[in-house]
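In: need a structure here:
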Amino acid sequence: MPDKTINGVSISVDDDGFMTDHSQWNKELAAALAEEEGISLSDGHWKVIDYILADYAEKGTVPGMRRINKVGGIPTKELYALFPGGPIKKAAKVSGLPKPTSCV
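Out: The predicted structure follows:
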């Protein structure tokens, strides 16, 4: 498993750059991961991240688009505005979670 250094901290990631040890994740690291994706985190981003983290803790899997829309109450259009070019994948990466199974 490769390691990656962000802000002077070494984290474990898979070949696609997703963290493999969520215990290494924190909000400062999330901001750095978001920056790598060209995203500056706002309250809207944190709403998505907080929902994904809570749902992952409960279900053990990254929620898909439909669940985030229906259960999380976050519209698809908003997700694409916050995380352009792959909102679930990017939100999961910034949240320090594994690559969603729905992403190829």
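In: when you work out contacts or count neighbours from here on, use the C-alpha atoms and nothing else.
Out: Fine.
In: list the contacts for residue 17?
Out: Residue 17 makes contact with residue 93 under the criterion C-alpha atoms under 8 Å, 6 or more residues apart in numbering.
In: who touches the nearest residue to residue 16 once chain neighbours are set aside in this structure?
Out: Once flanking residues are discounted, residue 16 sits nearest to residue 99: 8.0 Å by C-alpha to C-alpha, 6 or more residues apart in numbering. The contact partners of residue 99, by C-alpha under 8 Å, 6+ apart, come to 16, 18, 62, 89, 92, 93.
In: now the other sequence, so there's something to compare against:
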Amino acid sequence: MSIAINGATYETDEEGYLINLADWNKEIAEHIAEEEKVPLTDNHWEVINFLREYYNEYQIAPAVRVLTKAIGKQFGEEKGNSKYLYDLFPYGPAKQACKIAGLPKPTGCV
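Out: The predicted structure follows:
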């Protein structure tokens, strides 16, 4: 499977996650977010950029519990909770946010 943006084609797996993480850019994120029906705000980008940094450091996409804790540590309690993250990414903060961030599906996500 693949997605096409501005004449370029990017390979994805059967669930729409990018195969080559180095392909990711802002336009790809916006395209995937549109398909996921997630209007990207500054709060979304905060989580997306956090996930990319986390992945660069640990080479793993965090599961939702780990993500919630890490977001809380970095951005404060009002953002480090499931309700806040599910409001941003209704189909699963770890799963959906990682897809938009161009990361692999988090371990333990179905």
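In: for the contacts of residue 99 of the first structure, which ones persist in the second structure?
Out: Among these, the ones whose aligned partners also touch in the second structure (both residues aligned by TM-score structural alignment, their matches' C-alpha atoms under 8 Å) are 18, 62, 89, 92, 93.
In: which stretches of the first structure form helices?
Out: Here the first structure has its helices, by DSSP state H, at 27-36, 43-59, 65-70, 76-82, 87-94.
In: hmm, back to that, residue 39 of the first structure: which of the kept ones among the contacts of residue 99 of the first structure is nearest?
Out: residue 93 (11.9 Å; C-alpha to C-alpha).
In: so who does the closest one touch?
Out: Residues counted as contacts of residue 93 of the first structure (C-alpha under 8 Å, 6+ apart) are 17, 18, 19, 33, 99.
In: repeat that for residue 64 of the second structure.
Out: Neighbours of residue 64 of the second structure in contact, by C-alpha under 8 Å, 6+ apart: 92, 93, 94.
In: again, 6 Å this time
Out: Applying C-alpha atoms under 6 Å, 6 or more residues apart in numbering to residue 64 of the second structure gives the contacts residue 94.
In: so how far is residue 73 of the second structure from the residue lying closest to residue 17 of the second structure once chain neighbours are set aside?
Out: Spatial nearest neighbour of residue 17 of the second structure, chain neighbours left out: residue 99 (5.3 Å); criterion: C-alpha to C-alpha, 6+ apart. For residue 99 of the second structure, the distance to residue 73 of the second structure equals 22 Å [C-alpha to C-alpha, to the nearest Å].
In: and residue 54 of the second structure, by the same measure?
Out: The spacing between residue 54 of the second structure and residue 73 of the second structure, counted by C-alpha to C-alpha, is 13 Å.
In: quick one on the thing from earlier: pick the most buried one from the helices of the first structure.
Out: Counting by mean count of other C-alpha atoms under 10 Å, helix 87-94 has the highest mean neighbour count of the helices of the first structure, with a mean of 24.
In: that helix corresponds to what range in the second structure?
Out: Taking TM-score structural alignment as the measure, the second structure aligns residues 93-100 with helix 87-94 of the first structure.
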